[in-house]
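Trainee: Would you be able to build a 3D model of this:
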Amino acid sequence: MSIAAIIETRDEGIVTCRPDHSVAEAITLLTGRRIGAMPVVDETGAVEGVFSERDVIRCLQTMGADALNAPVSDAMTSPAVTVGPEMSELEALALMTRRRIRHLPVVDNGRLVDFVSIGDLVKARIDTIEAEANAMRAYIRSA
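Mentor: This next block holds a predicted model:
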């Protein structure tokens, strides 16, 4: 299954922040939406990085309390590892495993179109396997 197939049924908006937002503002977005990461985009919709819980911890460890007033651009992971909508779920899972990341911005023509987590990809993979198993059971029953 492609990433495009996974995201085509979504109707939720993508939570993003700008590089000039403060770390405190970004933390408020993360906690308010109960999410672990979000893409950081410029005014054109291009992905400049990803801001995650890990970035918060790393920033607090290096800057102390002053980190909360720092711009997200100082704390985000950049450059972001991105994928296109045509990538398969298995390729994306392999990339996440190799790079030790849990979130991928989906980019088409240089602009953010969605944001997928490892949980999204694992769910899609499980759904595919279950559909194949159900088809196999139905085939066996009909024989």
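Trainee: okay, CA-based contacts and neighbour counts for the rest of this
Mentor: OK.
Trainee: ok, residue 105 - how many residues close by?
Mentor: Residues lying near residue 105 (other C-alpha atoms under 10 Å) number 24.
Trainee: can you tell me which residues contact the closest residue to it other than its chain neighbours?
Mentor: Once flanking residues are discounted, residue 105 sits nearest to residue 115: 4.4 Å by C-alpha to C-alpha, 6 or more residues apart in numbering. Residue 115 makes contact with 14, 38, 39, 103, 104, 105, 106, according to C-alpha atoms under 8 Å, 6 or more residues apart in numbering.
Trainee: Quick check on the residues you listed: which are buried?
Mentor: Buried subset of these (neighbour count, 16 or more other C-alpha atoms under 10 Å): 38, 39, 103, 104, 105, 106.
Trainee: Please verify my assumption that the third one contacts residue 116.
Mentor: Yes. The pair residue 103 and residue 116 qualifies as a contact (C-alpha atoms under 8 Å) at a distance of 5.7 Å.
Trainee: The residue lying closest to residue 82 once chain neighbours are set aside and residue 18: what is the separation?
Mentor: Excluding its sequence neighbours, the residue lying closest to residue 82 (C-alpha to C-alpha, 6+ apart) is residue 105, at 5.0 Å. As judged by C-alpha to C-alpha, to the nearest Å, residue 105 and residue 18 stand 14 Å apart.
Trainee: one more to line up against the first:
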Amino acid sequence: MAPSSYQAPKRGDKAEKVTYSQTTESNLSHTQTTVSKLLEGKGDAVFSVRPTETIREVVGLLKEKHIGALVVTDQNGALMGILSERDIVRRMAETPGQTLPQSVEDLMTRNVQTCSPDDYLMDILSRMTEGRFRHMPVLKDGNLCGMITIGDVVHFRLKELEYEALRMKQMIVG
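Mentor: As a prediction, the model looks like this:
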């Protein structure tokens, strides 16, 4: 016997609406977010130095701009390397008291890991975590178009999760 609150469908009843609270697209949307989406909110400002500048100048710029790394470019703006606070601290341990007069090209990382605006954020996060680096220049057609940090990626992902949680609450509450 059917529960008393149940009423069998009758001829003429409207067809039930089909709803999908979860779709493959909604469940995987965060894995498909690209670097360009992050840069839309962050901006494309990239601070750079020349290889002949001194570490003293770099330290001042890092402090002034409140950043942790600078890209090293030639006179045409082509990427030559990257120099981070971590690079400077390591050299200070190796050459105490002699680091500040050294040139950028002596300390910079030449084999720079880069990404493109079309790369997926989750892939970039994995590369940064596995490679143990925190800054990644963004190149489009060989030209610098931005810089992202692991903090940018994590912050962006947290905002996505907050938004998804809010959407779920709204669905539940109505």
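Trainee: Superposing both, give me the TM-score.
Mentor: Once superposed, the chains reach a TM-score of 0.91 (TM-score structural alignment, normalised by the length of the first structure), with 142 aligned residues with a C-alpha RMSD of 1.5 Å.
Trainee: can you redo the buried ones among the contacts of residue 115 of the first structure as JSON lines with distance to residue 93 of the first structure and secondary structure?
Mentor: JSON lines is the format used below for these (distance: C-alpha to C-alpha, whole Å; DSSP: H, G, I helix; E, B strand; the rest coil):
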{"residue": "38", "distance to residue 93 of the first structure": "18", "secondary structure": "strand"}
{"residue": "39", "distance to residue 93 of the first structure": "18", "secondary structure": "strand"}
{"residue": "103", "distance to residue 93 of the first structure": "10", "secondary structure": "strand"}
{"residue": "104", "distance to residue 93 of the first structure": "10", "secondary structure": "strand"}
{"residue": "105", "distance to residue 93 of the first structure": "13", "secondary structure": "strand"}
{"residue": "106", "distance to residue 93 of the first structure": "13", "secondary structure": "strand"}
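Trainee: out of those, who's nearest residue 77 of the first structure?
Mentor: Nearest to residue 77 of the first structure among those is residue 39, at 9.6 Å by C-alpha to C-alpha.
Trainee: I figured that closest one was touching residue 45, is that so?
Mentor: No. Here residue 39 of the first structure does not reach residue 45: they are 10.0 Å apart, not a contact under C-alpha under 8 Å.
Trainee: Give the aligned equivalent of residue 64 of the second structure in the first structure.
Mentor: Matched across to the first structure, residue 64 of the second structure falls on residue 32, judged by TM-score structural alignment.
Trainee: Count the residues that sit near its match.
Mentor: The burial count for residue 32 of the first structure: 9, using other C-alpha under 10 Å.
Trainee: can you tell me the helix or strand for it?
Mentor: helix 23-33 (DSSP states H and E).
Trainee: Please, where are all the strands along the first structure?
Mentor: For the first structure, the strands defined by DSSP state E cover 37-41, 47-52, 103-108, 111-117.
Trainee: Spatially central residue for the first structure, please.
Mentor: Nearest to the mean C-alpha position of the first structure, counting by C-alpha atoms, centre = their mean, stands residue 103 at 3.1 Å.
Trainee: Just to confirm, what residue in the second structure is aligned with that residue?
Mentor: Using TM-score structural alignment, the equivalent of residue 103 of the first structure in the second structure is residue 135.
Trainee: For the contacts of residue 115 of the first structure, which pairs are in contact in the second structure too?
Mentor: Retained in the second structure: 14, 103, 104, 105, 106, out of the contacts of residue 115 of the first structure (criterion both residues aligned by TM-score structural alignment, their matches' C-alpha atoms under 8 Å).
Trainee: Tell me which residues touch the third one, please.
Mentor: Yep, that's residue 104 of the first structure we're talking about. 80, 81, 82, 83, 96, 115, 116, 117.
Trainee: Then the second one?
Mentor: Residue 103 of the first structure makes contacts with 37, 96, 115, 116, 117, 118, as judged by C-alpha under 8 Å, 6+ apart.
Trainee: What distance do you get for it to residue 88 of the first structure?
Mentor: Taken as C-alpha to C-alpha, the span from residue 103 of the first structure to residue 88 of the first structure is 15 Å.
Trainee: which residue in the first structure lines up with residue 53 of the second structure?
Mentor: Counting by TM-score structural alignment, residue 53 of the second structure lines up with residue 21 in the first structure.
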